[in-house]
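K.L.:
I would like the atomic coordinates for the input below:
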Amino acid sequence: MLEMINRHLFSTHLLHVSQPTMVARYNRALEALCGKTVNLTELHIDASGYSPEVAQILGEDYLDQGGTNKRFIILSVDQIHLQLMDPSFTSNGDVIKSFIKDNIDALTTLTAMDAVYGELVNNLYVVTDVDDILNLRKVSVDIDTPKKLLTKGEKLLKMSQSTVQDNDHWQSDDYLNEMTELAKELGDVRVNAMMPTHTDYELRNLFTSHFGGLYVFRETPKTGILGKPAVIHLDEVPATDIPVNWIDGHDPSAVFKFLQTEGFISKLADNQMSARLEQFELKQRHILMEHLSLSSDLKFDEVSDYDLRSAILENHDSLPEHFHQLNDMIHSVANGFYDDAQEIGPYNYKISSGKKARAHKALVNHLVVRYTPMSLLRKFVFNYDLFKQEFTSWPKEHREYVVKYITDCSAYITEMRS
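P.N.:
Okay, the predicted model is just below:
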């Protein structure tokens, strides 16, 4: 990952922290959370404050002991625009960003003076069985700062209220001096928003990396019954006595049918397929370039369309099945005989425009990119963990090709995330 950071590949994923004051604030928050500090002059952080550079020193789980993503650090409210890099639960990123949005004024005030650190409180510290996940419904956010600004702010607010209610406080120099010192540090807490007002959240649909990967959908009125979640499993079905509508994640047809029935995705019409023809051809090129990187000495910076067509002829029988499937679809769309009656699948879907689908766009994309091998941008934006696994397995030549492609598409990546 650090290689990609050094190439500025993660300008839309991570916040660069280089000012000595901000690095020092991060260290103080880190010490408050973990009891440790790091000797760094700069670092990058995601929405939760996780830093790849710090992880190299303290370990990948320094904010995620027990695999529940409970702890976080906020240096700037701009973290609301970032993603979580490797979440054990995608819902935690949703909660952190909702918390920032709902308390933007208070967090703006706090981060102007100090770092904010906190924890997602749900009484789940270690996941032992799938029931721990299925019963996870609510979470609250508990925060403070290394300077204890919230504790001091709450104290000052109570003291100021007491002076109105109890005239004896006006006679105490010690009491008034303490108020004055707190006010010098915090300002007028009656006017300056400092205390978060929204700290409780419901957990609805989510992905967890536990048990080989589970997508939990609680809002499934069309395919399930009230109180019975639909769960897409990527590994064996874990044992539970809780009623669950299990969907095999290795059956793309079942997954896409579920998403379509529940209104998360819809099928592209004939004219929409034609409009995406150029995108399909680009995905086909990605598949071919990956294959050639494994089996050819072709120089990626010198390859021409003629070279690619020749490579298809020379490697036709060894190309992966999804290349041929995509090629057949491109051929049918380009020549006007695409059958739009076929089932919805990896290349003829779109995220629906309804409120429910928009609310869970990131989660749905996180899921469907598992079935579209060369949706590089979508995978990079919505399922970075999967992208990283694939990226590290590629030869250097193909990594170079992908890095250049993603870098060239930085504006489109920003648009995708909006």
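
K.L.:
Only C-alpha atoms from now on, for both contacts and neighbour counts.
P.N.:
Will do.

K.L.:
Could you identify the longest helix within this structure?
P.N.:
helix 277-295 (DSSP state H).

K.L.:
any idea of the angle the helix or strand following that helix forms with helix 277-295?
P.N.:
The first helix or strand that comes after helix 277-295 along the chain, using DSSP states H and E, is helix 305-315. Angle, helix 305-315 to helix 277-295, by axes from the mean of the first three to the mean of the last three CA atoms, to 10 degrees: 60 degrees.

K.L.:
Contacts for helix 305-315, please.
P.N.:
288, 319 (CA atoms under 8 Å, 6 or more residues apart in numbering).

K.L.:
Just the buried residues of that helix, please?
P.N.:
By 16 or more other CA atoms under 10 Å, the buried positions in helix 305-315 come out as 308, 311, 315.

K.L.:
does residue 169 really touch residue 176, like I thought?
P.N.:
Yes. Look at residue 169 against residue 176 with CA atoms under 8 Å: they come within range, at 7.4 Å.

K.L.:
Give the intersection of the neighbour lists for the two.
P.N.:
Counting by CA under 8 Å, 6+ apart, residue 169 and residue 176 have no contacts in common.

K.L.:
from what I can see residue 66 touches residue 128, true?
P.N.:
No. Checked against CA under 8 Å, the pair residue 66 and residue 128 is beyond contact range at 9.8 Å.

K.L.:
Show me where the stretch 51-200 of the chain has its strands.
P.N.:
71-74, 116-121, 138-144, 200-202 (DSSP state E, counting those that start in this stretch).

K.L.:
Helix, strand, or coil at residue 404?
P.N.:
Each residue gets one of three states, and residue 404 gets helix by DSSP: H, G, I helix; E, B strand; the rest coil.

K.L.:
what about it, how many neighbours?
P.N.:
Close neighbours of residue 404, defined as other CA atoms under 10 Å, add up to 13.

K.L.:
Now do the helices for the stretch 301-418 of the chain: every range, in order, please.
P.N.:
305-315, 321-334, 355-359, 361-368, 376-382, 384-393, 396-408, 410-417 (DSSP state H, counting those that start in this stretch).

K.L.:
One more, please, to line up against the first structure:
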Amino acid sequence: MKRLIEKGLMFGNLIRVNSTAWVALYNRALKKVTGKETALTEFHIDISGYSPEIGDELDDMDYLRPDGGNRQFILLTTEQKTAPLLNADLSVLRDVLRAFITENESQLFSLTARDAVLGEIDDQVWQFSGPADLAAIRHLTISADTTGNHVAEADRLTALIERFRTEPDGWWDDVLIAEMIEQAKKTGDVVRNPVHLQQTGFDVQDFWTSDFGGVYVIRSAKQPAMIFSDPKAHIDLPGFQTMTTLQVNQIAAWLARNALAEPIASARGADAAPILRQKIDFILVDAATRLGIDTGSGTRAELRRAAARMGAQLPSEIRGLSALLRYSEQGGDWPVIDSADPAYFYAIRATPGPARELINRLLSELGPSDVRQLFITHKPLFYRLYQTWSEPKQAYVAEFLAREYQIDKQGTRDALFGPEPGMAEPEVTARAAPAGPWGSARARLSEGAARPPVTPPWGFSR
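P.N.:
The predicted structure is shown next:
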């Protein structure tokens, strides 16, 4: 993992804490959460205030989630909103924290100028006794205050001021006025400088959790589904279609029925050929390193020579992706590829919509040889698999990501998955039922594709 850290692919973009004042503020908050303090004089924190160095020091890499309860967070600065979230057990946590900081930035800026802000993200589920309890996660609530309770004290003064303004005898209530003056000594002028946090509740439709071996909960689809990475955790649940990641045909059919995926080759705005060619490279690197075939510096020419030496051991995904690549570059008939083909999940991406990021995460788990997509969409799985790879593959992947992805993260994401959706709700347009996630060739022709109509591309998901 040292190679990833050195190249900024792990623990990157963290906030550096190296001042005596910040360390003291952090220790005050840490004492409240864990009852312990750090002896470190310099460390780094993520968006939630979690520090891998302190986790190592305390021998507790989950110290901001004591006893497996709700996730706690410590804010020293609003600049934490740009940092990643480490040890994320719920995929939406970073988005929720970032939205909370953004919506309350001016208030949090004032609060963190004098104290650390300590908070909790409450999923309103007391205990997870089994996967069925995940369906109860529909809303996350954030409660936050400084270690000196500035928000609570300000709320109390605001309530006293309201009594003074509305009660008929407030002007003559010496006890009330004295109480207001005393409270103002603690909080300052909350009329001119109000201290009140907005937007502390967030609705959650779709999420992935690391609990129970990894579970995808997707409620925004027309047919809600729960997909389990661990077959042993699989259960039937009313209101959900439940599947495991081993049931690839069922997942493909569900994606098609709900129009959640589309072929890269016909996705609007996608430059399919370079994407498919790179996916082939990744699969060849994986196969070559497993077979002990030298790939040199990993150039495309060297990978093609390595592929020629594989013979019958050439990965089966290559045939389908190569056929699709030829179609993208030369046209002709659509290759017939269905969900039984190993290339299937490498050749599709999520369609725009509320579940897009989660579907792309699911596709990366179903096609883990595409290490770039795996790194972008599913870092917990990427880091876990990275430790199992051979040294040559680790070196190739780290060098590629540092060279090709780190220099233009947003541009790469846009090229692979399409541009980020706007703030407006996506328009729902009438559409004929697609033949698999690919739609029909005739429908694509009506959108301007200059290719002859053929039988439905890629066949039907069985």
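
K.L.:
Out of the strands of the stretch 51-200 of the first structure, indicate the one that is most buried.
P.N.:
Burial of the strands of the stretch 51-200 of the first structure is given as mean neighbour count (mean count of other CA atoms under 10 Å); strand 71-74 ranks first at a mean of 26.

K.L.:
Can you show me the helices along the stretch 51-200 of the second structure?
P.N.:
52-58, 93-103, 105-112, 150-166, 174-187.

K.L.:
average offset between the longest helix of the first structure and the second structure?
P.N.:
Superposed on the second structure, helix 277-295 of the first structure shows a mean distance of 2.3 Å to its aligned residues (mean CA distance after the TM-score superposition for the first structure).

K.L.:
what does the host helix or strand of residue 29 of the first structure contact?
P.N.:
According to DSSP H and E, residue 29 of the first structure maps onto helix 20-34. Identification of contacts with helix 20-34 of the first structure by CA under 8 Å, 6+ apart yields 17, 36-38, 40-43, 62-63, 71, 73, 75, 114-118, 145-146.

K.L.:
Buried subset of these, written for ChimeraX?
P.N.:
ChimeraX command restricting the contacts of helix 20-34 of the first structure to the buried ones, with burial defined by 16+ other CA under 10 Å:
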select :17,37,38,43,62,63,71,73,75,114,115,116,117,118,145,146
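
K.L.:
Give me the contact list for stretch 176-195 of the first structure.
P.N.:
Here stretch 176-195 of the first structure has contacts from 105-107, 109-110, 149-150, 152-154, 156-157, 159-160, 169-170, using CA under 8 Å, 6+ apart.

K.L.:
roughly how far apart are residue 121 of the first structure and residue 3 of the first structure?
P.N.:
Residue 121 of the first structure is 34 Å from residue 3 of the first structure, where distance means CA to CA, to the nearest Å.

K.L.:
and if you look at residue 37 of the first structure?
P.N.:
Distance, residue 37 of the first structure to residue 3 of the first structure, by CA to CA: 23 Å.

K.L.:
What of residue 68 of the first structure?
P.N.:
For residue 68 of the first structure, the distance to residue 3 of the first structure (CA to CA) stands at 27 Å.

K.L.:
got the contact list for the residue positioned nearest the centre of the second structure?
P.N.:
Centroid-nearest residue in the second structure, with CA atoms, centre = their mean: residue 91, separated by 4.8 Å. Residue 91 of the second structure makes contacts with 207, 208, 209, as judged by CA under 8 Å, 6+ apart.

K.L.:
With residue 125 of the second structure instead?
P.N.:
Contacts of residue 125 of the second structure by CA under 8 Å, 6+ apart are 133, 136, 137.

K.L.:
now with 10 Å?
P.N.:
69, 70, 133, 134, 135, 136, 137, 138, 139, 140 (CA atoms under 10 Å, 6 or more residues apart in numbering).

K.L.:
one step back: wait, which of the helices of the stretch 51-200 of the second structure is closest to residue 292 of the second structure?
P.N.:
Residue 292 of the second structure lies closest, by CA to CA, to one member of the helices of the stretch 51-200 of the second structure: helix 52-58, at 34.8 Å.

K.L.:
buried stuff in the closest one?
P.N.:
So for helix 52-58 of the second structure, counting by 16+ other CA under 10 Å, buried means 52, 53, 54.

K.L.:
how much space between residue 239 of the first structure and residue 124 of the first structure?
P.N.:
Distance, residue 239 of the first structure to residue 124 of the first structure, by CA to CA: 19 Å.

K.L.:
swap in residue 3 of the first structure?
P.N.:
34 Å.

K.L.:
Name the nearest residue to residue 248 of the second structure, sequence neighbours excluded.
P.N.:
residue 339 (6.5 Å; CA to CA, 6 or more residues apart in numbering).

K.L.:
Pull the contacting residues for the corresponding residue of the second structure for residue 248 of the first structure.
P.N.:
The equivalent of residue 248 of the first structure in the second structure is residue 244 (alignment by TM-score structural alignment). Contact analysis of residue 244 of the second structure by CA under 10 Å, 6+ apart lists 215-216, 226-235, 250-251.

K.L.:
where's residue 244 of the second structure relative to residue 359 of the second structure, distance?
P.N.:
From residue 244 of the second structure across to residue 359 of the second structure, the span is 14 Å (CA to CA).

K.L.:
Repeat that for residue 85 of the second structure.
P.N.:
Using CA to CA, we find residue 85 of the second structure at a distance of 20 Å from residue 359 of the second structure.
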